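[1] Sequence first, predicted model second:
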Amino acid sequence: MTSRTQIPDTVTLHVPFRVVKRGGRKEMQLPEGVQQSRRTDNTLVKALARAFRWKHMLDSGEFATIGELAEHEGIAPSYMTRVLRLSLLAPDIVEAILDGRQGPEVTLARVLEPFPAAWNEQRPGFQADTDD
């Protein structure tokens, strides 16, 4: 009645991509012109959340100094200072990171480096990925 088609034991699939390092980890990069889905960087999102949480704790008077808060959180004050700086990022940069639209050069290591306080001076270093 129905003929049975022989199913092969293996199937070979060729997908063009290359492996690049991004923020200390390896990532697949698709060829030029292929639209990639947005991917939120959870490490960046967590750092932003910490920055704004810690800023609120300091602003509310819950902790008087960064040193006091750092001791409470069990981290080095120098690290806390670098993360707290993220609360100074321009709102559109924060939004791009939360939406997964930040450029490939925007990694945790990169955002923890010193950056200008003026929002218009920050944008060239934190270009959002506009390929929608």
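    Here it is on my side, so go on. Numbering: from 1, shown residues only.

[2] going forward, measure contacts between C-alpha atoms and count neighbours the same way
    Fine.

[3] which other helices and strands contact the strand or helix carrying residue 50?
    Secondary structure from DSSP states H and E places residue 50 in helix 42-59. Helix 42-59 sits against helix 66-73, helix 77-84, helix 91-99, helix 108-111, with contacts defined as 3 or more C-alpha pairs under 8 Å, 6 or more residues apart in numbering; DSSP states H and E.

[4] Okay, one more to line up with it:
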Amino acid sequence: MTRGAPIPDTVTLHVPFRIVKRGGRKEMQLPHGAVQPCKSDSTLVKALARAFRWKRMLESGEFATIAELADREGIAPSYMTRVLRLTLLAPDNVEAILDGKQGPEVTLARVMEPFPIEWDGQLPSLCSRRIK
């Protein structure tokens, strides 16, 4: 448009995107290469917070066993052990999750699957974008 041109009544803008299910909710995913806003996954962040809180409670001696802590929290010990494994994630991966830079393929279900304990073995398989 130029300065003297009339303003159109309607402007149509086409943005290619797709809707994907993530963590039980729908999310808009822009095409590869498009700048996507960083938004942390609250489910992943909550799981990380729980894992580190439970680890601190066990290490402090407040609870002697995982079974005792799981009973107090009202959850299954097997679930607690899977969540506690998140404390073994590399600091880069934890930071990427907290900053929302973990990539769309990183979900709570995927992070709860067995992963290498060695930090170098976790990247780039777990988080698609390594923090610089």
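    That came through, no problem. Values in this document were obtained by computation on a predicted structure and should not be read as measured data.

[5] Fetch the TM-score of the aligned pair.
    With the length set by TM-score structural alignment, normalised by the length of the first structure, the two chains reach a TM-score of 0.84; 127 aligned residues with a C-alpha RMSD of 2.4 Å.

[6] Buried residues, the helix holding residue 50 of the first structure. List them.
    For helix 42-59 of the first structure, a neighbour-count test (16 or more other C-alpha atoms under 10 Å) marks 44, 45, 47, 48, 49, 50, 51, 52, 54, 55, 57, 58 as buried.

[7] Equivalent analysis for stretch 76-86 of the second structure, please.
    By neighbour count with 16+ other C-alpha under 10 Å, stretch 76-86 of the second structure contains the buried residues 77, 80, 81, 83, 84, 85, 86.

[8] For it, which outside residues touch it?
    Residues outside stretch 76-86 of the second structure that contact it (C-alpha atoms under 8 Å, 6 or more residues apart in numbering) are 47-48, 50-52, 54-55, 66-67, 70-71, 111-112.

[9] What is the most widely separated pair among the residues you listed?
    Greatest spacing in these, by C-alpha to C-alpha: 71 and 111 (23.6 Å).

[10] More neighbours: which of those two?
    The residue with more neighbours, out of residue 71 of the second structure and residue 111, is residue 111; 19 against 12, by other C-alpha atoms under 10 Å.

[11] measure the more buried one to residue 86 of the second structure for me?
    Plainly put, residue 111 of the second structure is 8 Å away from residue 86 of the second structure if you go by C-alpha to C-alpha, to the nearest Å.

[12] What is the end-to-end distance of stretch 110-128 of the first structure?
    Separation of the first and last residues of stretch 110-128 of the first structure by C-alpha to C-alpha is 14 Å.

[13] Just the residues contacting that stretch, thanks.
    For stretch 110-128 of the first structure, contacts defined as C-alpha under 8 Å, 6+ apart pick out 23, 82-83, 85-86, 88-90, 93, 96, 101-103, 105-106.

[14] ok, now with 6 Å
    Outside stretch 110-128 of the first structure, the residues that touch it by C-alpha atoms under 6 Å, 6 or more residues apart in numbering are 82, 90, 101, 102, 103.

[15] from these, which is closest to residue 16 of the first structure?
    residue 103 (21.2 Å).

[16] Is that closest one in contact with residue 129, as I believe?
    Yes - with contact defined as C-alpha atoms under 6 Å, residue 103 of the first structure reaches residue 129; the gap is 4.8 Å.
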